[in-house]
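Enquirer: test case, fold it:
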Amino acid sequence: MRGKIINAIAAIILVAGVLWWFSEHGQSSPLPALKPVETSNIPTSSNPRGTVQLEFPSAKYPETAQHIKEAIAAGHSNTCTIDRDGADSNRDASLRGGPTKKGKDRDEWPMAMCAEGGEGADIKYISPKDNRGAGSWVGHKLDDYADGTKVRFIVK
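Expert: I've put the predicted structure just below:
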């Protein structure tokens, strides 16, 4: 055991000496440069899977995709924290005061299922087929993710 400790200390001293020599002789470190870490993808206790990237299919749901792009450009977040239990109250809050239009759905961004949704959400009138299809598609894609998971929407 004593021999292992002495070997470990010797290795540390050797590495420290090499690093000192490089710094004293104007050389860059002999160690490879570290790549930056995308911290939003690191799981935490409140978001155990990290941020999920979801590419939204613009070709399939063009009206919803356009609305998401416009709402993000206007300052709304591209990231949603899943909160299914809050969806009904968020929908009520976001649509309150916005009249219905015959043949149109009121699409909200952030979506009602997002903790960021609710009062202050961006509302746009779009076709029911596009709106409901997009909602079903997103719901299906996120079925396996728990509430609290962060989802970054990428609309191309």
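
Enquirer: please make it C-alpha for all contacts and neighbour counts, starting now.
Expert: Noted.

Enquirer: helices along the protein, start to end?
Expert: Per DSSP state H, the chain carries helices over the ranges 2-24, 62-73, 87-95, 128-141.

Enquirer: residues in contact with the last one: which ones?
Expert: Contacting residues not belonging to helix 128-141 are listed as 61-64, 103-105, 107 [C-alpha atoms under 8 Å, 6 or more residues apart in numbering].

Enquirer: now the angle from that helix to helix 62-73?
Expert: Orientation check (axes from the mean of the first three to the mean of the last three C-alpha atoms, to 10 degrees): helix 128-141 against helix 62-73 gives 70 degrees.

Enquirer: picking up where we left off before, how about the contacts of helix 128-141 in TSV, adding neighbour count and distance to residue 22?
Expert: As requested, the contacts of helix 128-141 are exported to TSV (neighbours: other C-alpha atoms under 10 Å; distance: C-alpha to C-alpha, whole Å):
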residue	neighbour count	distance to residue 22
61	19	57
62	16	57
63	20	59
64	27	56
103	9	72
104	15	68
105	18	66
107	27	60
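
Enquirer: let's compare: structure for the following, please.
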Amino acid sequence: MHNPTGFIDPLGLAGCSLTKVNARDHDYVLKLTGSVYPQTFRHIDEAIKAGHPYIVTIQRETAKLNRKLSLKDVKTKKGADRDEWPMAMFKEGGHGASVRYIDPSDNRGAGSSIGKILSELPDGTKIRVEVLW
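Expert: Predicted structure coming up:
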């Protein structure tokens, strides 16, 4: 049953915070609260720990190609989304990305929150990603 008193995220930023920093190798820190979208954020955390980049560069114009490259050898699965890290919107995404089957609502909610919080940043912006548990 729908709970009308449940939390509604009016800004669409659930689980994400973004801080401008003065660092040599990145412009912002994106903190992801693992408990909000646990499957997606666990995938990001584990992919980073396995050697995938934790500093990524926004490059939206290649997102479609990156998604095609990262998912080309991973068949679709009924009832699951194919989550990728690095995400297709990042220069580091595409061929060689970590891909994992996860719950569609978790994946789409996380993707929406991350996309929204980064939406005003220009291509070329470098983001350090940290998952908080």
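
Enquirer: what's the TM-score once they're superposed?
Expert: After superposition, the two chains reach a TM-score (TM-score structural alignment, normalised by the length of the second structure) of 0.80; 111 aligned residues with a C-alpha RMSD of 1.2 Å.

Enquirer: redo the helices of the first structure as CSV? Include distance to residue 52 of the first structure.
Expert: Converted to CSV, the helices of the first structure look like this (distance: least, C-alpha to C-alpha, whole Å):
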stretch, distance to residue 52 of the first structure
helix 2-24, 39
helix 62-73, 17
helix 87-95, 19
helix 128-141, 11
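
Enquirer: select, out of the ones you listed, the one closest to residue 119 of the first structure.
Expert: Residue 119 of the first structure lies closest, by C-alpha to C-alpha, to one member of the helices of the first structure: helix 87-95, at 4.5 Å.

Enquirer: chain center to the closest one: distance?
Expert: Here helix 87-95 of the first structure is found 22 Å from its chain centre; the criterion is C-alpha atoms, centre = their mean, to the nearest Å.

Enquirer: which strands and helices lie in contact with it?
Expert: strand 105-109, strand 122-126 (3 or more C-alpha pairs under 8 Å, 6 or more residues apart in numbering; DSSP states H and E).

Enquirer: now do the last one: distance to the chain's middle.
Expert: If you compare the mean C-alpha spot of strand 122-126 of the first structure with that of the full chain, they lie 22 Å apart, counting by C-alpha atoms, centre = their mean.

Enquirer: now it against strand 105-109, angle please.
Expert: Between strand 122-126 of the first structure and strand 105-109, the angle comes out at 150 degrees (the same axes, to 10 degrees).

Enquirer: how much does strand 122-126 of the first structure stray from the second structure?
Expert: Superposed on the second structure, strand 122-126 of the first structure shows a mean distance of 0.3 Å to its aligned residues (mean C-alpha distance after the TM-score superposition for the first structure).

Enquirer: which stretch of the second structure lines up against that strand?
Expert: Mapping strand 122-126 of the first structure onto the second structure (TM-score structural alignment) gives residues 98-102.

Enquirer: just the first one next, same as before
Expert: Counterpart in the second structure of strand 105-109 of the first structure, with TM-score structural alignment as the criterion, is residues 81-85.

Enquirer: now that stretch: how far from the chain's centre is it?
Expert: That offset, for stretch 81-85 of the second structure, works out to 9 Å (C-alpha atoms, centre = their mean).

Enquirer: other residues contacting it?
Expert: By C-alpha under 8 Å, 6+ apart, the residues outside stretch 81-85 of the second structure that reach it are 40, 43-44, 47, 52, 70-71, 74, 76, 93, 97-104, 107.
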